[in-house]
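1. this one's sequence-less:
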């Protein structure tokens, strides 16, 4: 007798848990052969709001962690990706990739996580500075995380684009709400399972699925979202987000590139979602010497 194959239900990831969308809606993306890939949650505005709340709650403790500890956690993500490499390759093949291309994409994704893990405790030293001033002050400039970052994932890739957008943003201490690729969502939800088992605190990474327009509108107008990273090639969606982001002066960053190239990773991918802050520290002349107080 033939058996009925069980199609996996891919749930969303908010605050370290895997709820179904509050709307109860789902959709079934198809591969190039017209075969169903799974039952995938079709997220609502309420889901996006819940994800922002979770991300804001997690920001304080995540940004205050030692940079070296964040580096360890990112490396743990790479370890878990390596252990589940075969599953990611299989999902990429199901979504239309060749076996060779899928293998290369997964390995490049793992290497990219390791690359950014190495940057976590070096960003401040490389980008910070002591500035010359004419007054009796020490003047320091240092990059600090912005807060909650909304990410519209690259819609043309399932894994490498997602990794390349999420990992540099959380490496600096930000938390994220990610809208996964609508038609290639499998790796995004499996990546959430990796995040959940990789020592990443709940709420640091929140992943939503479905049509990006509806939840994206919340990220654009939400006053507790500090920046938007655009990975979509939809001119209408991007224009709408730029307009709505002006309400609370969100920074809008475009990350649309060939993720396989060397310039798809680098220090600027980290600092794009950080703020440069300057501190003035007064000094006092005592007996011809200079001391701080």
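-> Right, received. Where do you want to start? Small disclaimer: the values here were computed from a predicted structure and weren't measured.
2. for the rest of this, base every contact and every neighbour count on C-alpha atoms.
-> Noted.
3. which parts of the protein are strands?
-> Listed in chain order, the strands of the chain (DSSP state E) span residues 9-10, 26-27, 39-41, 129-131, 137-145, 148-152, 175-179, 205-208, 227-230, 251-254, 274-286, 289-292.
4. another structure for you, compare them:
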């Protein structure tokens, strides 16, 4: 009769993949790195290109959706995030940060059908014409996520670009990517069309230059770049294709403060149209 030997069970180590086009592929390079005893995909240049292709394909449908529908989807993200609150806390986010992140989604959801009215306006002109300024989405926005707030900071840079009709390619913080990829799992189950948000993990110093120089990226948010030399080189690369660039803050950012309309306005283009009035 064989004896039963008690052996300690080895937990299955989770591999966090990329989030591209609404799916979770591994990096085409096959590389990973270890964070909090989990494997995290190390994105490559090819992954950046795939993410930009997915974002570009999603822009037309997302920007063409009604503002009310975009608000519904952002609110749904908040609902799903609320349901997974404990999971984010277990990953190291403070309960206060998770609550702030949920509220931030709700706040931006409420702006979806109001921002055009606030930023757009009729202009006084001489002659029998209507002259209207209408804000429109910029297109594909590349974002380097802030390192000091892995969830609230991430939400605070993604949501304002999304709510105004842009699609985004986000480079998560290298040292704290787990909350970002877990947020991607929330987005994947929140009615968000594939490609509106694409999230890559790994080294920003390796992937950000390809995002900055990519001709099909319309704007660049460098909030998470902490190296001044890297920020300058990325801005120079972006200038080659006339991208709109949001520079890193000169000091620490208080992500709990009122975000205001600045980030939404940054990634919108003002379109002016003329229309004859009367006969």
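-> Great, that's in hand. Small disclaimer: the values here were computed from a predicted structure and weren't measured.
5. centroid-nearest residue for the second structure?
-> residue 158 (3.1 Å; C-alpha atoms, centre = their mean).
6. counterpart of that residue in the first structure?
-> Under the alignment (TM-score structural alignment), residue 158 of the second structure pairs with residue 166 of the first structure.
7. with distance to residue 218 of the first structure and mean neighbour count added, can I get the strands of the first structure in TSV?
-> Formatted as TSV, the strands of the first structure follow (distance: least, C-alpha to C-alpha, whole Å; neighbours: other C-alpha atoms under 10 Å):
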stretch	distance to residue 218 of the first structure	mean neighbour count
strand 9-10	22	18
strand 26-27	19	18
strand 39-41	17	23
strand 129-131	37	13
strand 137-145	21	18
strand 148-152	10	29
strand 175-179	11	31
strand 205-208	12	28
strand 227-230	11	25
strand 251-254	15	18
strand 274-286	22	13
strand 289-292	46	10
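8. between these, which one is closest to residue 77 of the first structure.
-> Distance to residue 77 of the first structure, taken as C-alpha to C-alpha, is lowest for strand 205-208 among the strands of the first structure, at 12.1 Å.
9. how about that closest one, aligned to which bit of the second structure?
-> The aligned range for strand 205-208 of the first structure is 197-200, by TM-score structural alignment.
10. mean deviation (superposed) between the matching stretch and the first structure, please.
-> The superposed stretch 197-200 of the second structure is, by mean C-alpha distance after the TM-score superposition for the first structure, a mean 0.2 Å from where its aligned residues fall in the first structure.
11. name the residues that touch that stretch?
-> Applying C-alpha atoms under 8 Å, 6 or more residues apart in numbering, the contact partners of stretch 197-200 of the second structure are 18-22, 43, 47-48, 51, 54-55, 162, 167-172, 180-181, 184.
12. out of these, which sit inside helices?
-> Mapping the contacts of stretch 197-200 of the second structure onto helices (DSSP state H) picks out 47-48, 51, 54-55, 162, 180-181, 184.
13. residues contacting the alignment partner in the first structure of residue 145 of the second structure?
-> Mapped onto the first structure by TM-score structural alignment, residue 145 of the second structure lines up with residue 153. Counting by C-alpha under 8 Å, 6+ apart, residue 153 of the first structure touches 161-162, 165, 178-181, 230-232.
14. ok, residue 153 of the first structure to residue 163 of the first structure distance?
-> Separation of residue 153 of the first structure from residue 163 of the first structure (C-alpha to C-alpha, to the nearest Å) stands at 9 Å.
15. shared neighbours, those two?
-> Joint contacts of residue 153 of the first structure and residue 163 (C-alpha under 8 Å, 6+ apart) do not exist.
16. residue 86 of the first structure versus the match of residue 145 of the second structure, what's the distance?
-> 23 Å.
17. also residue 92 of the first structure?
-> 10 Å.
18. and what of residue 25 of the first structure?
-> 30 Å.
19. now residue 249 of the first structure
-> Residue 249 of the first structure is 43 Å from residue 86 of the first structure, by C-alpha to C-alpha.
20. over to residue 165 of the first structure?
-> 22 Å.
21. same deal with residue 132 of the first structure?
-> According to C-alpha to C-alpha, residue 132 of the first structure and residue 86 of the first structure sit 53 Å apart.
22. understood, closing this out.
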